[in-house]
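Chemist: what's the 3D shape of this:
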Amino acid sequence: MHSNSRRPALGLLFTLVLWAFAALPLLAQNSYYFPKTKNFDPKIPTPEQFLGYGIGERQTRYDRVVAYLQELDRVSDKVRIETIGYTYEHRPQVIVTITSPENHGQLEQIRQEHLQLTDPAKAAPALTNMPVLVHLAYNVHGNESSSTEVSLLTAYYLAANQDPETQRYLKESVVFIEPAQNPDGRDRHTNWVSMHQGNPAVSDPADREHNEVWPGGRGNHYWFDLNRDWLPLAHVESRNRMEFYHKWLPNVFIDFHEMGTNSTYYFEPSKPYSSENRLIPRSTYDGLNVLMARYHAEALDELGSLYFTKEQYDNIYPGYGSTYPDFQGGVGITFEQASSRGNKQEHSLGVLTFAFTIRNHLTTGLATVKAAVENRETLLRHQREFYESALADGRRNGVRAYIYGENYDATRLRKFTELLLAHRIEVYELEKSQRINGQQFEKGKAYVVPTEQPQYRLVESIFAKTKEFDDSVFYDASTWTLALAYNLPHAGLKAKGALGKRITELAPLTPNVPAQSHYAYLLDWADYNAAGALYLLQDKGVITQTIFKPFTASTSSGPKAYQPGTITIPVASQQISSDSLYKVITEVAQLKQISFESVKTGLSLNGIDLGSNNIQTLRKPEALLLTGQGITSYEAGEVWFLLDEQLHMPISKVDLASFPRLSLRRYNTIVLVSGMYNSLDKASVEKLKRWVTDGGTLITFKSAAEWAIKQGLAQGKAIPAQDTASNAARIDFADARPTEGAKSVGGSIYEVDLDTSHPLGFGFTNRKLPVYRNSTTILAPAKNPYSTVAQYTNEPWLSGYVSKANLNKIKNSAALLVSDQGQGRVILFSDNPNFRGTWYGTNRLFFNALFFGSVIKTPGTAVATEH
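Modeler: So this is what the prediction gives:
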């Protein structure tokens, strides 16, 4: 966290400015926000005239934000509003385009010429009259609310200001205003503040207004951080925005944020080299970032507002809103304003008002438009050169192409390919089957991505593994190799060879709907969509089973080998007729885009038969997720999102404080993500123990796994994160942050060995599995030799930063354990298998825990020997 300098004179000035604004009447707002501008068009309503209160006096609901922007569209020929999609809570995502009336008349031509500029395969258009594109994106974190208010003032200023300077801006630029990147989270925060706003406003930091209840308004509907979702595109808001972004490819993108109340103001450049991505040309950082910073500094200097640069925040991860534009030839910039988290709050320099935070963001936003116009040709030329240099860098790369494929899971392969296409990455069909580094890539089940392409830098980010860094302290993740996240076999090619047809969109899957059977149906568990299909079957009352041993069946499509995890659906055992069952099978196959097979006999060609004791009946998961204060909201949201989005399976979200009064009878599965569970008293822990012993499945992540072991809910041992040494060497205070930061595991990727014969490993076709780790929870392998389902290898490090000490602890430790307790079991993940809704490789482990947990009986335990 940045340390504020205490300067008495500036502090007094700051306090006087805030006090002066508090005394301003409603009609004086323009003189506060726009002190130098007098020539406003009276036909354009101010935000306060439309809303009925002054900007900064209260939080504005999102529907009123949209309504005002629609009014500007109605009354001004400079403003157009469009809806690019809808959030999960069905709020419209809107973009306002502001430019001169003449530019509005030829927007499509402007767009096409700009796309031509970014395409190295086409001749560059003349830059003389080409407008620069500026995208101002507000409020990606819902409780960083000042910037949405800024969007109203900015739109008003550009639409109503009649000064020659502003007319020039509108002629030479197209400005996109995105009032809230996270409308759902914003309204959650807005409602909270509005509920608790006092009159007069309360500045006490302890007041309820400034302290939202869990999970707060930062995340979207599923409590995700959308500022991490630009690369994985897990959420609908991000996918809608990405489509618009690539429609225009703006030259400047500003991502407006807030930070701690006792900070000042931050803008880029970020920390040189250590906080920058090596794939981005130095001209972005040393040129454009520094150039833009001069305008931002000048604007804030004029206000007397304090600020800092080159500290704390980074530009490494392509999934940030301020970093992704750098990968598209633009300049992405983060603005961070100290937050009042309400209408006013005491801080180290006095009292910070909502209006003051709004004014700072407003000032730097307008300075951005000025900077973009005054350096229009520089920005346009940079974008052209960026894509040309991408081709050159791709040619110089020792890897000429990446090949990836999946022979058993068409769904996971499809999802990854759709992601690449959403980023406008060139993807080609594999011309012919080939074997590379011991991996077989089949034509029709594999693709090739050349590195010599305009999106080279994103390609390298998605496929390449990174172990070298300029710094050992990271604001967030240190790696984001999505090919590993999807657990897809892939390899780099020294020569790209002959390419097949370029893929621009994927044809619909054609699932196999089998002939009707009066004996049984089979569902291969290797396909990612099998879990969603299984839940849908169970939800419709279909009895389902899973196999523990492989077999070969004579199916309606011919002989087919099946591995452990395969779902069997016996016809005669159902409570519905065979005709009704067949109708359900057909519906599920079409809905989940997954193939079934039918068999006429239980006698297998090889392996076990369909009446074997190695086949177990499954129970439908009835799951509970503990939430609330102390629980990691991101991880809780990831569980909720995953079950909603992929399985369409409901999960009961119950506050931790309600657990002592909660009956557990209806649940057979409970999920504990990372968090603090010490608020559960002894009686609650005993209740949870009894529930597990009676047959429940408790699934724990990271620190929750450590807590379960400590409470005696599970057998195991957690390895301490820090070594204790009595003779620790002295370290200078100034070196504390880099020294301590290097000890954390901030986000890196490792390899584990997975027991694919275990129910938790069902459906995996390779024992080697990449996992993501961002904590220091390290578990020792179980004493029972059958209970360590996944174990880190002796050389596990695949990508990202890790200290030598942490790596030595991670080696050969347990990634996934099962601890049998009476009739039940506790499943312990040392990591988070559902990280950011992106890890399709490991979230299947979580699916297995949900569906197969009830049939796990570990050999060597008392329960197992009784059967």
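
Chemist: going forward, measure contacts and count neighbours with C-alpha atoms only.
Modeler: Will do.

Chemist: for the stretch 701-850 of the chain, what spans make up the strands?
Modeler: 718-719, 748-754, 768-773, 778-779, 788-799, 814-821, 824-829 (DSSP state E, counting those that start in this stretch).

Chemist: right, and those strands - which one's nearest E113?
Modeler: Closest of those to E113 is strand 788-799, at 39.4 Å (criterion: Cα to Cα).

Chemist: by contact count, what packs against the closest one?
Modeler: strand 748-754, helix 804-810, strand 814-821 (3 or more Cα pairs under 8 Å, 6 or more residues apart in numbering; DSSP states H and E).

Chemist: hmm, who's touching it?
Modeler: For strand 788-799, contacts defined as Cα atoms under 8 Å, 6 or more residues apart in numbering pick out 465-467, 479, 481, 748-755, 758, 760-761, 770, 781-782, 807, 810-818.

Chemist: drop anything exposed from these.
Modeler: Among the contacts of strand 788-799, those classed as buried by 16 or more other Cα atoms under 10 Å are 465-466, 479, 481, 748-755, 758, 760-761, 770, 781-782, 807, 810-818.

Chemist: which residues touch the closest residue to Y792 other than its chain neighbours?
Modeler: The shortest distance from Y792 to any non-neighbouring residue, by Cα to Cα, 6 or more residues apart in numbering, is to V752 (4.1 Å). If you count contacts by Cα under 8 Å, 6+ apart, V752 has them with 767-771, 790-793, 796, 815.

Chemist: to compare with the earlier structure, here is another sequence to fold:
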Amino acid sequence: MRLLKLTFFLFFFTLTQGQEIKSPSEFLGYNLGEKFTRHHQVVDYFEYLSRSSELIKMIPYGLTNESRKLNLVFLSNENNLNNLELIRKSHLQNTGLIKGPKNNNIVVIWLSYNIHGNESSSTEASMKTAYEIIKNNKKWLDDAIIILDPCVNPDGRDRYVNFYKQSRSFPNDTKSFSREHHEPWQNGRTNHYIFDLNRDWAWLTQIESQQRIKMYNKWLPHVHVDFHEQSINNPYYFAPAAEPLHEKITSFQKKFQNDLAKNHAKYFDKNGWLYFTKQTFDLLYPSYGDSYPMFLGSIGMTYEQAGGGRAGLGIINDNYQLLTLKERIEHHFTTSISTIEFSIKNKSVLNENFQKFFFDKKRKFKFYILEGNSDILNSLSKFLSKHEINSSNILKKQNIKGYDYQKEKNITRTITPNSLVISTDQVKGKLAEILLEPKAKLNDSLTYDITAWSLPYAYGLKAIASNEKIDFKSFENIKVFENNINNNSYGYGFNWKSFEDSKFLASLLKEKVLVRFNKKKLINNKNAWDLGSIFILKGDNNHIKETLVSTVDSIAKKFNRTLIEINSGYSDSGVDLGSQDVKMIKKLNVGIIGGSGVSPYNYGEIWYFFEKQLKYPVTQIPEDKLSEALKSINTLILPNGSYSLFKSKEKIKLLIEWIKSGGKIISIGRSIDMLAKNKIFTINKKSNDLKKDPLISYNKSKRNNISNNITGSIYKVNTDPSHFLNYGLDFYYTLKLSADSYEFLEKGHNAGYLSENAQPSSGFVGSNVKDFQKNSLVFGEQKLGKGSIIYFVDNPLFRGFWYSGKILFSNALFFR
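Modeler: Model prediction:
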């Protein structure tokens, strides 16, 4: 019997080894480009390759929000794949992350496909690329570790593929106006929470980014390519990138992009394919899939194929040309192979310059020192650690000379112990410098994204950049939690200072704990309570009398909150705790309007804020269900956008009555314009009559238009500390994403505004709109009956990384 089993095993092994490995088309049962391949089928094919060939290994690295698999596919020779960990460590010796001799043993190439789900041809191309390497280019694998991420955004891809399969005609309709070429409102570009994953490399808000960066940090490839699609009318784009390029990008990185482009051009020229370079796609913003790798020594590049969500299986573009999925796949396949081929040929020069990048110690500043609330410092340190950027603490009080972020000039300032210090003399010091720098150098104002992102401004921290010698120690998570709750206390309180406090409060409210806040300062039991401090009083919570202490204690431990014991409602000075100026926080029932005309990005930011950051329930409301929804909510969020909500007189009347009876609206960005059209809302948009030069040349018109825009600039906001929107904020910097400007509220509270002297602290502002921002509202409140409207001219939740904006938004939710 044993002999029979052994014979069968040897026969089966010999049979499988002798079989030809199936191409993607053979495995799937259709030719690539005839259909879209769902994500699970892509995973099945790579699992099949891993079983069938000793040259490929698939390693899972996580799951998406919708539980789809995230995988990396490694291609190399059998010996290399059996020694991946040794090779990885040897490679990282070239960075200084691991001690050991420098070497040029191998080149690491990482190709990322389909980060935008509806830019779908590249995942198809990834299967063809892997098969081609195994079948016809095995010799390459002696000198390379090739890493493929076949689908960075599976949730978005399947959303698009499912839409297309459900909507397409048979045969497919190539007319551009047909249904199959027009996705619904939440299209396939983004992930589950409607975040653009190609803007999240640096901020790491999304689960896909968080899991991917752990693997990326393990490998730090020499070359990284991010595959995309663009307008159906555009030829293929490959690097070199357009200006502006961040000043930290090296001359070698620029040269290699150019040399590689010539290799691509050779293949494209042979086939008569159109392409362009050095236009549109710049390398300034640090959170792209091409720029972020650049700042970690890689040759980071974007490749853009015509197509996107409109293209389907085929479409006639505006040039009357048929663009097919087969053609799109072939183009991405070609640049994939060309990139691998050229990188392997240049293994030695890539390694040499990779080493130079990491061992180059030239920095504009040696240290960044940040001061502020311990929660916020801890949060920033934790964020930086995800990028493997080390933080430290000031060892002792000392005077430091450097560039002060708030004063925007060089000064000498006294720095206190436990301030956060980030040294740029570390392996990832260049990346640290780019994320923390007060102002990015801009050598061209015509850019693809925001021009300012400085983390000290985003986190609302005092900061100084210095070249002085600083005494510091290893970072310690500054202790916040210390509780010994007494059952006999009158109540408990804590000062409102951080977004961690917001999460604690949200959890208390979910557990039906009634909570108050003070609108006037007071001193109670020798403790000074700032405006917006939180009080949990036993007298308010008789409905949970038996479990109050244990509930509060448990939640405080979960969030590491220190509660201060209160023994009496009688204050040493200021109002008593029973005063009408110590208000109860009402039960919060929140809804958010979604649908056509609403900015899907801002909608996703709000949705994500509630579900994943604040962890408080929010109801998603289709616009046509608003009337029904108003019966069960008391707070309505209007995301940025221009939608039809206020075209119906009945809905306007219903909404106004709802506000007057106690409802609260939080209006963001362009949604304010809808309110401004009705006189009952007292906000007015400023008019900027820009006169265009009728004789300006056509070639200069696009560049001239930038003078009328703001591309993500940072302004310091004048704030009214007595207003609840500013509770817990020592100061606030806003990120302006457009030139829209609004008058001060004549009937309302201008809680945050730009003054007569307002100037951007960082980022580009067009010359024609710079003065237009002066004397303008940033955020404020209008009361209407028993309710109110909160206006946010700028989006405080932009891309989920503006930390102080989360405090501001929490204030709008909880206080009034």
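
Chemist: now which residue in the second structure aligns to the residue nearest to Y792 of the first structure?
Modeler: Matched to the second structure by TM-score structural alignment, V752 of the first structure sits across from V717.

Chemist: distance of that match from S776 of the second structure?
Modeler: Noted for V717 of the second structure: a distance of 10 Å to S776 of the second structure, by Cα to Cα, to the nearest Å.

Chemist: so which residues of the stretch 451-600 of the first structure form helices?
Modeler: 456-463, 482-485, 530-539, 578-592 (DSSP state H, counting those that start in this stretch).

Chemist: mean deviation of the last one from the second structure?
Modeler: What that stands for is helix 578-592 of the first structure. Comparison of helix 578-592 of the first structure with the second structure after fitting gives an average deviation of 1.5 Å (mean Cα distance after the TM-score superposition for the first structure).

Chemist: how about the strands in the stretch 251-400 of the first structure?
Modeler: Under DSSP E, counting those that start in this stretch, the stretch 251-400 of the first structure gives strands at 252-259, 265-267, 331-338, 344-347, 350-353.

Chemist: got the angle between the third one and strand 252-259?
Modeler: Using axes from the mean of the first three to the mean of the last three Cα atoms, to 10 degrees, the direction of strand 331-338 of the first structure lies 20 degrees away from that of strand 252-259.

Chemist: what does strand 331-338 of the first structure contact?
Modeler: 251-268, 284, 288-289, 321-326, 357, 360-361.

Chemist: now a PyMOL select for only the buried ones of these.
Modeler: This is how PyMOL selects the buried members of the contacts of strand 331-338 of the first structure, with burial counted by 16+ other Cα under 10 Å:
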select buried, resi 251+252+253+254+255+256+257+258+259+261+262+263+264+265+266+267+268+284+288+289+321+322+323+324+325+326+357+360+361
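
Chemist: quick one, what contacts H490 of the first structure?
Modeler: Counting by Cα under 8 Å, 6+ apart, H490 of the first structure makes contact with 402-405, 483.

Chemist: residue in the second structure matching it?
Modeler: Looks like H490 of the first structure aligns to A463 there (TM-score structural alignment).

Chemist: and L430 of the first structure, which of the helices and strands packed on strand 788-799 of the first structure is closest to it?
Modeler: Closest among these, once you apply Cα to Cα, is strand 748-754, at 27.1 Å.

Chemist: and F356 of the first structure, how far from Q715 of the first structure?
Modeler: For F356 of the first structure relative to Q715 of the first structure (Cα to Cα), the value is 54 Å.

Chemist: so for these two, which sits in the more crowded spot?
Modeler: Taking neighbours as other Cα atoms under 10 Å, F356 of the first structure and Q715 compare with F356 leading, 26 against 19.

Chemist: how about that one, nearest residue that isn't a chain neighbour?
Modeler: Nearest non-adjacent residue to F356 of the first structure, counting by Cα to Cα, 6+ apart: L18, 6.9 Å away.

Chemist: please apply the same query to Y404 of the first structure.
Modeler: Closest to Y404 of the first structure by Cα to Cα, 6+ apart is H490, at 4.1 Å.

Chemist: that neighbour and L845 of the first structure: what is the separation?
Modeler: According to Cα to Cα, H490 of the first structure and L845 of the first structure sit 21 Å apart.

Chemist: which residues touch the residue nearest to F356 of the first structure?
Modeler: Going by Cα under 8 Å, 6+ apart, L18 of the first structure touches 351-353, 356.

Chemist: that one: which element?
Modeler: helix 8-22 (DSSP states H and E).

Chemist: corresponding residues in the second structure for that helix?
Modeler: Going by TM-score structural alignment, helix 8-22 of the first structure sits over no part of the second structure.

Chemist: beyond that helix, next helix or strand please.
Modeler: Sequence order places helix 29-33 as the next helix or strand after helix 8-22 of the first structure, per DSSP H and E.

Chemist: and that following helix, how far out from the chain's middle?
Modeler: 38 Å (Cα atoms, centre = their mean, to the nearest Å).
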